[in-house]
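**Q** with the sequence up front, the predicted model follows.
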Amino acid sequence: MTKQVNILSWRALRDRLPNRWNLTRKGIDIPSLLCPVCSSFPETNFHLFWDCNVASAIWKFVFRWVDIHPPNILDLTDLFNWLDESTSINSFCKTILDSIFGTVIWVIWSFRNEVIFGKRYPRSSELVDKVIHYSFLWYSNRNRKASKCWNNWMQNPLLDFAL
């Protein structure tokens, strides 16, 4: 999963995912530009991964979970630039947050694809649990020498480190 999350994040940050907006820019005829998750706005990367009501709820949870005030961003690149440039967050916490942010992108993209291609409509209520679970697995696999306790991770993954 680690490579898949890295590649998906890389493609999302470069606006290279086959969302509805990008497909129409390539001349592919699709029935609707609207986001398949909320059906309210065109499906751009920014909308799908940050502004959509499902994505927005996940990000609100994530920033409450790690006890950090969310940044004001204009696109996904701004989010990762904010993380890289933040002087108030140490490198251990940045690594954890990078894992969580990548996992959020993965979970939202997977949810979106399940909405479009799945046999049943997925439950958005399960997304936060997936973010917690998959981010723990992803961080643990990327940082094998780091010892993170599952119970601490569920409470706040940054608690063991001073910001």
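**A** Looks like it arrived, so ask away.
**Q** okay, CA-based contacts and neighbour counts for the rest of this
**A** OK.
**Q** how close does residue 15 get to residue 145?
**A** To residue 145, residue 15 is 33 Å away according to CA to CA, to the nearest Å.
**Q** for residue 79, that is, sorry about that
**A** Taking CA to CA as the measure, residue 79 falls 27 Å from residue 145.
**Q** putting a second one here so we can go through both:
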Amino acid sequence: MVNIGDFWHVKSKAGDSWLWKQLIKSRDYAVNLLGGVENLKNLISSCYVNSKVRLSALYNALKPGSKVDRHDTVWEKLNYPKHSFIMWLAIQDKLLTQDRLHKRGIIQSNQCLLCEGAVAESRNHLFFDCNFSNCVWNGIMEWLKFKLRGKGSKQRIKRLALTATIYNIWRERNARIFKEEFRSVEQLIKAIKVDTWTILLNSSLPDEAYNWLL
């Protein structure tokens, strides 16, 4: 018997049953699609209703032809899968922000640790209203000249930076809560730029796209 705690990392063996091999294969597909085990766990958690997983919600989230999958920004091909996944959860308001945890009675207080003010954390506050997040957004928008119109490669780069920003703000929030690690606005902007450039340097975009970003 396989310990259920090992399910996320166990590998199938030659003597295993066909059913078990298919289960492991499905797990690996979902992990690769979402960019990691933790992302898959978060997705499954977001599909719980009254302590039971809504299989229809899980299926719709994973199937290639779902409505959200076709959203150009969320599922831009340049994006890291983990960036797209966090972006998808943010749009659906499925991230386990403190306001949701507080309503469930999991935590006793709710305070945004990014702006360090007496403001409750919610999806909208965390990504849009928080002073810290606003400074990050302003830095990225200035970098990419968001006031200028752009099509084709320029638009794809903006989508890439958008999802990278959402992901890094969420990651910074988690680091402050769970690890007590803090980065400045400037450090977070630099991390987003590094993520964006890392993807671009491994892509096949035309040279004019790199020249524009430089």
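**A** Here it is on my side, so go on. Bear in mind the structure is a predicted one, so any value in this text is a computation, not a measurement.
**Q** let me know how buried the residue lying closest to residue 41 of structure 1 once chain neighbours are set aside is, in neighbour terms.
**A** Spatial nearest neighbour of residue 41 of structure 1, chain neighbours left out: residue 34 (5.2 Å); criterion: CA to CA, 6 or more residues apart in numbering. Neighbour count of residue 34 of structure 1, defined by other CA atoms under 10 Å: 15.
**Q** and the aligned residue in structure 2 for residue 34 of structure 1, what is it in contact with?
**A** By TM-score structural alignment, residue 34 of structure 1 lines up with residue 111 in structure 2. The neighbours of residue 111 of structure 2, taking CA atoms under 8 Å, 6 or more residues apart in numbering as the test, are 98, 117-121.
**Q** tell me which helix or strand comes right after the helix ranked longest in structure 1.
**A** Ranked by residue count and defined by DSSP state H, the top helix of structure 1 is helix 91-117. Counting by DSSP states H and E, the element after helix 91-117 of structure 1 in chain order, helix or strand, is helix 127-142.
**Q** so residue 103 of structure 1 sits against residue 133, correct?
**A** No. At 9.4 Å, residue 103 of structure 1 does not count as touching residue 133 under the criterion of CA atoms under 8 Å.
**Q** these two: which is more packed in?
**A** Using other CA under 10 Å as the criterion, residue 103 of structure 1 and residue 133 rank with residue 103 on top: 28 against 16.
**Q** aligned partner of that one in structure 2?
**A** So residue 103 of structure 1 corresponds to residue 164, using TM-score structural alignment.
**Q** trace residue 23 of structure 1 over to structure 2, please.
**A** Residue 23 of structure 1 maps onto residue 101 in structure 2, by TM-score structural alignment.
**Q** what's the helix or strand for the closest residue to that match other than its chain neighbours?
**A** Among residues not flanking residue 101 of structure 2 along the chain, residue 107 sits closest, at 5.9 Å (CA to CA, 6+ apart). Assessed by DSSP H and E, residue 107 of structure 2 sits outside every helix and strand.
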